[in-house]
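Q: Okay, sequence plus prediction incoming.
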Amino acid sequence: MFSKKRLAATAAVATTAALVLAGCAGGSAPEDAAPTFDPNEKVTLNLAFWGNDVRADLYNQAIEAFNEEYPNITVNSTFLTFPEFWEKRQTEAAGGGLPDVMQFDYSYLRQYSENGLLLDLDPYLGNIIETKPLDDKILKIGVVDDTTYAIPTSTNAWGMYTNPVLLEQAGVDEFAGGSWADYTEWMGEVTDAAGGQFYGGADYTGRIQNFELQLRSEGKNLFNEDGTAGFDEKRLKKFWEEGQDIRDGIGIPEQTVEELKPLGGFDSAKTASELTWDNFGAGYLANLGASYTELGLVAPPVTKEGAKDLYLKPSMLHAISANTKHPEAAATLVNFLINSPESGKIFGTNRGIPASSTALEAADLDPLSTQIKDYEESIADRLGDAPPVPIVGYGSLEEKFRVLGTELNYGTVTVDEAVDQFFAEMDVVLNQ
């Protein structure tokens, strides 16, 4: 963490952010601009994040610790639920009034950066924002068009949760790894042994992330940096056809899934496995109830041995508004919230497994968090660089993919019809 003395030194070489409004090019800090941050000057920053009262209390503690180091920087924080948070940001973006520092979601990073709404953080990396505690793969996550616009607070990876209680009841061993066909076969063994009480899993072809995993193993992206798709109709058809045996009785029926809402099959103890992001574990345990004290967590099936198909995804990031009047002070706050031991102690794993090694070392990890940390270390050989930052409109395509997966399970569309519908939707999104 940077002290006030070191901040004063870095302020002498730090650069100023250009003021930009929505839709304008910019957000960079010119190298010849004069520094505007005096470490003794009283500065006020606005900080916005999404979450609940628990997270708000943690941020208040972090701000209090930050002010012990930087008493001249006043931080005013506000929080909302996730949907309300982004509704508020869209309104502010239209008027050029985004908060100085924002908790940020990966799916919005390209949209906001390409519209000139976020500050170029590259001039602050290695001086105000420490980079040694952050792996290069983590730093690359916040890069759009060769410019760093955000820093991950925490990471997660795609994995497979399993239910040890159900597997014991079924008398089936943990999934030992293997291909997607091996996984389908294992699910079938669990479903048969359960005798209708529960199922081995759900149709994995309903999740676009599993499709992405297979594409990455083939050296392709789901969506390329230029916004084009990394697959064609034939490849998507092949993927959805893989799920036919699961839809024919191996996986949990879609009608049962519908009846379990708002819970899912896994956290209702109706499926013995779930492919998802590893930071979902705490929610699963909470929903399963007091009789569950642990979960299994193993790597997803392999498409091609040796492929770098997995990657670290940010649970969330921190970004700075391009029109902040105090870029160096804002960068100092971002550094504290991501890298400081105090931040690690305070937040623990509330925001996910800390991306910074100094914050992670200070965090008090519960058994599940330790399990997730160990899991991410165990898949190091499968971790590649993160894919290009999601295209604008990715969220709507992800939802369309899920809806079509649901309809495939109901049998209301054929695979060919689903492929046609998805490509029609994708054509609209990519060309809007």
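A: That came in fine, so what should we check first? Residues are numbered from 1 along each chain as shown.

Q: make it CA atoms for all contacts and neighbour counts henceforth
A: OK.

Q: now the helices for the stretch 1-150 of the chain?
A: Secondary structure of the stretch 1-150 of the chain (DSSP state H, counting those that start in this stretch): helices at 4-11, 53-69, 82-95, 109-114, 136-141.

Q: which of the ones you listed sits most buried?
A: Of the helices of the stretch 1-150 of the chain, the one with the most neighbours on average (mean count of other Cα atoms under 10 Å) is helix 109-114, at a mean of 21.

Q: for comparison:
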Amino acid sequence: MKKIIPVLVTAAMLLTTAACSSGPAEPASGGAAGGAAGEPVKLRIAWWGGQARHDYTLKVIELYQQKNPNVKIEAEYATFDDYWKKLAPQAAANQLPDIVQMDISYLSQYAGRGQLADLTPYTKDGTMDVSSISPNALSGGEVGGKLMAMNLGVNALMTMYDPELMKQAGITPPPKNWTWDDFTAIGEKAKAGGKMIGGFAFRHDVFFPYYLRTLDQKMFSEDGSQIGYADDKPFIDYFTMYQKWYDASYLLPLDKEAQKKGTAEEDEVLLGKALWTNGWSNQYLAVANLSKNPLELHPLPGPNGNKGLFLKPSMYFAVTNSSKQKAEAAKFISFFVNDVEANKLIKGDRGVPVSSKVKEALKPLLTPNEAKIFDYIAWAENNSSPMDPPSPVGAVEIEKLLRDTSEQILYKKLTVEAAAAKFRKEANAILAKNKK
């Protein structure tokens, strides 16, 4: 499944209702760089996402500049795939923005190459206020014992479905402890009623590791030097199941999937062609707010879904090592995660807020769709297992390898068994190369 995340010059999914009220006190202005009161400071910040995220992030920036009139912030934004294509040459030229939005798949890569600054000093001197953020939430941004990125919110994997479409297809919504067999059986009924299952194709770099976790296995070994699952049976079982769905036309054909940009507006659930879509909880709102029918959040199938499910940092903000205004950049990130007024604009788009004070302040203000996300995360907190460590360097190459391999399976260029062996061999070679 694509990241339901969106459009160059736009920015992403979720909550955009704006209200205003005073937030908590900010950390003392300045710090090391740009610290003299009133001294002009210029920052660049980059993120990925869709129009909703773009709009409210610019409003948050405007709010920050109103409170800090000496600071001017330039914004850069793109769709998820285009974002990383743009960031890579900037990193190579040592011209990264001061603040970059970071994904867990890339965190080890950028941190391991020395391109991100350790934020620990700023948490210790008060520039970055972490007093209402739990150690677990903070640890999601640690690499090698250093805080390389600030967790902006918590997500969990989910299935989002349209109860009305299910009813029209004669299908009863499944219980929370449903299984992959239930998923397949619903797919058969959906197809008979002219519907698909899946508003987007599965993004295998997300859902295959989930499947492995339900089997008490991991995508990567503990030291990141090789594939983590002991033999190829999980790969074979997962992709045999997926190929069955694809061949039965339960899912969108690859050629049509390739034409999508990943925006909420393209979701087949909204178009009335699919019963549900699968993704991260923070992606729910952009689709739900566009739907004519109320949508519901639901856990992914099991068995052992509680072992597969985990609370994930939805994304991060990191300060780059090339920045000449690190302290001022850290101060903006602190504002972003702690200021109540700002978070009335953000309201969970980048995941349920990590600040307990912000979370409590937002609860009375949530729309029904926003409240569903907060409630689902609260449920997931009690029905999940600890997340895996950040992906090792080389994981992005392996994600592409997995995507390419899955297409070879679905186009019948490789048997599942041959694909499993090929994937293991090439993935291990990538990990070994990056361990040198």
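A: Yep, that arrived. All figures in this text were calculated on a predicted structure; none of them were measured in a lab.

Q: Superposed, how do the two chains score by TM?
A: Once the chains are laid over each other, their TM-score by TM-score structural alignment, normalised by the length of the first structure reads 0.80; 398 aligned residues with a Cα RMSD of 3.2 Å.

Q: quick revisit: now the helices of the stretch 1-150 of the first structure in CSV, with distance to Leu121 of the first structure?
A: Below are these laid out as CSV (distance: least, Cα to Cα, whole Å):
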stretch, distance to Leu121 of the first structure
helix 4-11, 14
helix 53-69, 20
helix 82-95, 19
helix 109-114, 11
helix 136-141, 11
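
Q: wait, which of those is closest to Leu337 of the first structure?
A: helix 53-69 (7.3 Å; Cα to Cα).

Q: Counting by contacts, list what the closest one packs against.
A: Applying 3 or more Cα pairs under 8 Å, 6 or more residues apart in numbering; DSSP states H and E, one finds that helix 53-69 of the first structure contacts strand 73-80, helix 327-339, helix 341-347.

Q: and the longest one, how far from the chain's centre?
A: Relative to its parent chain, helix 327-339 of the first structure has a centroid offset of 21 Å by Cα atoms, centre = their mean, to the nearest Å.

Q: next one: the last one
A: Relative to the chain's own centre, helix 341-347 of the first structure is displaced by 20 Å; criterion: Cα atoms, centre = their mean.

Q: Can you state the mean residue-to-residue distance of that helix versus the second structure?
A: Taken over the aligned residues, the distance from helix 341-347 of the first structure to the second structure averages 1.5 Å (mean Cα distance after the TM-score superposition for the first structure).

Q: Quick check: which helices or strands does the following helix or strand past that helix pack against?
A: Next along the chain after helix 341-347 of the first structure, taking DSSP states H and E as the criterion, comes strand 353-354. Contacts defined by 3+ Cα pairs under 8 Å, 6+ apart place strand 353-354 of the first structure against strand 150-156, helix 367-378.

Q: Check which residues of the helix or strand following strand 353-354 of the first structure are buried.
A: For strand 353-354 of the first structure, the following helix or strand on the C-terminal side (DSSP H and E) is helix 357-362. Neighbour counts over helix 357-362 of the first structure (16 or more other Cα atoms under 10 Å) mark Ser357, Thr358, Ala359, Leu360, Ala362 as buried.

Q: on that earlier part again, nearest to Gly352 of the first structure among the helices of the stretch 1-150 of the first structure would be which one?
A: Of the helices of the stretch 1-150 of the first structure, nearest to Gly352 of the first structure by Cα to Cα is helix 53-69, at 12.1 Å.

Q: mean shift between the closest one and the second structure?
A: So helix 53-69 of the first structure averages 3.8 Å relative to the second structure (mean Cα distance after the TM-score superposition for the first structure).

Q: how distant is that helix from the center of its chain?
A: Taking mean C-alpha positions (Cα atoms, centre = their mean), helix 53-69 of the first structure and its chain are 23 Å apart.

Q: Contacts for it, please.
A: 3-4, 73-75, 79, 333, 336-337, 342-343, 346-347, 350 (Cα atoms under 8 Å, 6 or more residues apart in numbering).

Q: Give me the buried subset of these.
A: Ile73, Thr74, Val75, Phe79, Leu333, Phe336, Leu337, Glu342, Ser343, Ile346, Phe347, Asn350.

Q: which of the residues you listed lies closest to Ile208 of the first structure?
A: Once Cα to Cα is applied, the member of those that ends up nearest Ile208 of the first structure is Asn350, at 25.9 Å.

Q: picking that back up, and the buried ones among the contacts of helix 53-69 of the first structure, which two are the farthest apart?
A: Between any two of those (Cα to Cα), the greatest distance is 24.6 Å, for Ile73 and Asn350.
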